[in-house]
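**Q** Predicted model and sequence follow; I will ask about them next.
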Amino acid sequence: MQARTSGGVARKIFLIATEESGDRLGAGLMKILRQRLGDAVQFEGVGGRAMAGEGMTSRFPIEELSIMGLAAIVKQLPKVLRLIRQTATAVTDAAPDILVIIDSPDFTHRVARRVRARDSSIPIVDYVSPSVWAWRPGRARAMVGYVDHVLALLPFEPEAYRRLRGPPCSYVGHPLIEQLVTLRPSAAEQARRDGSPPVLLVLPGSRRSEIRHHIDVFGAALGLLRAQEIPFELILPTMPHLEQAVRDGVKGWPVEPRVVVGETEKRAAFRIARAALAKSGTVTLELALAGVPMVAAYRAGVVEAFVMRTMIQVNSVILANLVVGENVVPEFIQQDCTPQKLTDGLRDALTESALRRRQLEAFARLDSIMSTGSRSPSVRAADIVLATMREARR
């Protein structure tokens, strides 16, 4: 096995990211590490277009792991297991100074466990904590065996790891806090947000399965809201690969939305929106940081719903609620996700209600709650990666 670098020889950093969000995080981390180490760093691993732009040649296209649905996962399982084995072997053959696994725990943690078993001298940092605070809390304790440090995106996660006796965990910050200028309205946009008719966003999900589960009930709720003669202009932001599924899904809606496509158009809609109806997920934190009161909902298939009922251990599944530490966003999950309940919540989110005021007051605290001081999340993450490398060389 090749000895790891020491002295003035270039440091070798192996990174693994298999989803687009992780690819962006990895690219940001690589950029700062290169600024710190200059030519004395060599990157290897698995990543997407953003990490390729920072100089990495991926071991395989991350699209190979874009698998949706239980049947598809079962069918593709042999390929996934082969990629896990091959990636772990690539890490140990490369003998890097550190391994950074980024999100996608079902893949990256399996690689990390194999690497630790084969070469315990390779330090391992996990960038983005799995949701140990929500379900399968035993994972935190198990991670002690193969993760040296966890880089958390959410401010409450380090305390969760201490409580669950997991590995050291540090809050580095969520990438959204570096994007506030794209979420907060200008004076003209604020005037539109306060104007009439109010802009109502509807966000049924970022996957085809989520759109399928939410599109009909969301449309029915919006029809009830219009029947109550509450004025609103409806905007539905989506991504290019989902546009046709969305347009097909809204054909039967009693209220026709204006569909906007792409991240730039989505953020522009956030800046003028007065309220939103959103599928539970990261988008609820995005809306909260944009100062948009909302109603959140979630419907899932039979298997996923069973898992949620039996394994979720938090009193809210809404990320915005978890970060502010208060259940200010009403959530309607599974059988509670009905047109009437969504409509009642939306009416309060659109009008000058106690619910709307409570949300806006809570969201105003987010800048303080999520602050990373003078250092960006990527810088804080890079500092811990470098410190972990130094510690391992002692």
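**A** Received it, and whenever you're ready, just let me know what you need.

**Q** Going by C-alpha atoms from here, please, whenever you check contacts or count neighbours.
**A** Noted.

**Q** what about the helices in the stretch 51-200 of the chain?
**A** In the stretch 51-200 of the chain, helices defined by DSSP state H, counting those that start in this stretch lie at 70-94, 105-118, 138-143, 157-163, 180-183, 187-194, listed in chain order.

**Q** mind listing what's buried in the helix or strand encompassing residue 344?
**A** Residue 344 belongs to helix 339-350 when elements are defined using DSSP states H and E. Using 16 or more other Cα atoms under 10 Å as the test for burial, helix 339-350 gives 339-340, 342-343, 345-350.

**Q** Below is an additional structure, to be compared with the one above:
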Amino acid sequence: MTASATPEKHVMLVAGETSGDALGAELMVALRELSNVPLRFSGVGGPAMERQGFTSIFPMTDIAVMGPREIIPRLPLIFRRIWQTVRHAADEKPDLAVVIDSPEFTHMVAKRMARRAPGIPVVNYVLPSVWAWRQGRARAMRRYIRRVLALLPFEPRFLEKAGVDCVYVGHPAIERLPEEGSGARFRVARGIAPETPLLLVLPGSRLNEVKHLVEIFGETVQKLAIEMPELRVVVPTVPHVRELVEKAVKEWGVPVDLVEGEEGKRAAFDAATAALAASGTVTLELALARVPMVVAYRAEAVVGWFALSILKIPSVVLVNLILDRPSVQEYLQSRCTADNLFEGLRPLMRDTPERLRALADLDEVRARMGVGGESPSTRAARAVLDLLTD
């Protein structure tokens, strides 16, 4: 008599855009490596997941849209895709579902799954920024999310108060650290001596934010160059804002290197003395690369006032939220002036007590984020398998 084959487990994955597709692919690889039983996958995904043998029930491009101009004309199709995804879950009855990022789509799916197929536990991979804007939404998630896989170490604490099960797995930026020695090679390739102060300037990746910050950042650079004539500047940029940035930096009167692409950006991070950055995820990437920074944000007066008035957190800088104390200087709206940014940057560009404190704080961030430990995808897979094998 032969032993029966181990029954497979069915995991449904739902990703709505490129970043979620990448996370989904990495999760599939880690789940297969760690699982003691065969796994079958179905749901919605893109090219990265398809390279892992995944077949999407419809093209992910149908729902990977951004902004009202793109979304409104496609609402009928998006709602059809939501119901198609829910019907797939109800018909296929997976053992577990993981909805990945893209909360405007994936949470609508999860809510309807909870009503139509309540027996399927749903895991949310990448928490929406409910801790910043819509804290009541966290409590509502209890009705349709079984577990959250958090990218940031303070998120489990926040969700615990809302009664939501949450496991910290780590941010994918942990796996995008600069290659050792890349900074030294970057400097050599551009004729920048090891002791030359090198400032990273990151005015953003969206046209609007670049327009609001690039002139102020230029004035800041000019002030710094008066005090440090040997100053060199590097500006990582992306194709759709490069023309605007290229035109602006010609007026700065200092040597500026523009770099594109992930590899060039990471090497520049490794080479930098300090950074002047627009608020956003890039500040976390800088922290993990141990680059002391000053952070700025500026928008139209009404938009900026509204955004800051509904903010529910003491800082827009992830480093400060992770440490639960003000470490990185941030200059928002009316405080975002060249004089203020210059004063914030000055002590970070030399060997000063302020710079040493900043580096110690960034080392603490790296420790709290789990740099050097298991990869985020492996931690995420463990948290999923924990529920799958309950």
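**A** The structure has been received and is ready for your questions. All of these numbers come straight from a predicted model, not from anything done at the bench.

**Q** As a markdown table, the buried residues of helix 339-350 of structure 1 with distance to residue 235 of structure 1 would be great.
**A** Shown next, in a markdown table, are the buried residues of helix 339-350 of structure 1 (distance: Cα to Cα, whole Å):
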| residue | distance to residue 235 of structure 1 |
| --- | --- |
| 339 | 18 |
| 340 | 20 |
| 342 | 17 |
| 343 | 16 |
| 345 | 18 |
| 346 | 14 |
| 347 | 16 |
| 348 | 18 |
| 349 | 16 |
| 350 | 14 |
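
**Q** Please list all residues in contact with residue 242 of structure 1.
**A** 206-208 (Cα atoms under 8 Å, 6 or more residues apart in numbering).

**Q** do the same with residue 51 of structure 1
**A** By Cα under 8 Å, 6+ apart, the contact list for residue 51 of structure 1 reads 23-24, 26-27, 30.

**Q** and it, what pairs with it in structure 2?
**A** For residue 51 of structure 1, the aligned residue in structure 2 is residue 49 (criterion: TM-score structural alignment).

**Q** Please tell me how far its match sits from residue 42 of structure 2.
**A** To residue 42 of structure 2, residue 49 of structure 2 is 10 Å away according to Cα to Cα, to the nearest Å.

**Q** Same check on residue 174 of structure 2?
**A** 28 Å.

**Q** Where does the helix or strand encompassing residue 21 of structure 2 end up in structure 1?
**A** Taking DSSP H and E as the criterion, residue 21 of structure 2 maps to helix 18-34. Per TM-score structural alignment, the counterpart of helix 18-34 of structure 2 in structure 1 is residues 20-36.

**Q** post-alignment, the matching stretch versus structure 2, mean distance?
**A** Comparison of stretch 20-36 of structure 1 with structure 2 after fitting gives an average deviation of 1.6 Å (mean Cα distance after the TM-score superposition for structure 1).

**Q** thinking residue 366 of structure 1 is in contact with residue 290, fair?
**A** No. Assessed by Cα atoms under 8 Å, residue 366 of structure 1 is found out of contact with residue 290, at 10.2 Å.

**Q** Between these two, which has more neighbouring residues?
**A** Set residue 366 of structure 1 next to residue 290 and count neighbours by other Cα atoms under 10 Å: residue 290 wins out with 22 against 18.

**Q** Good, we can wrap up now.
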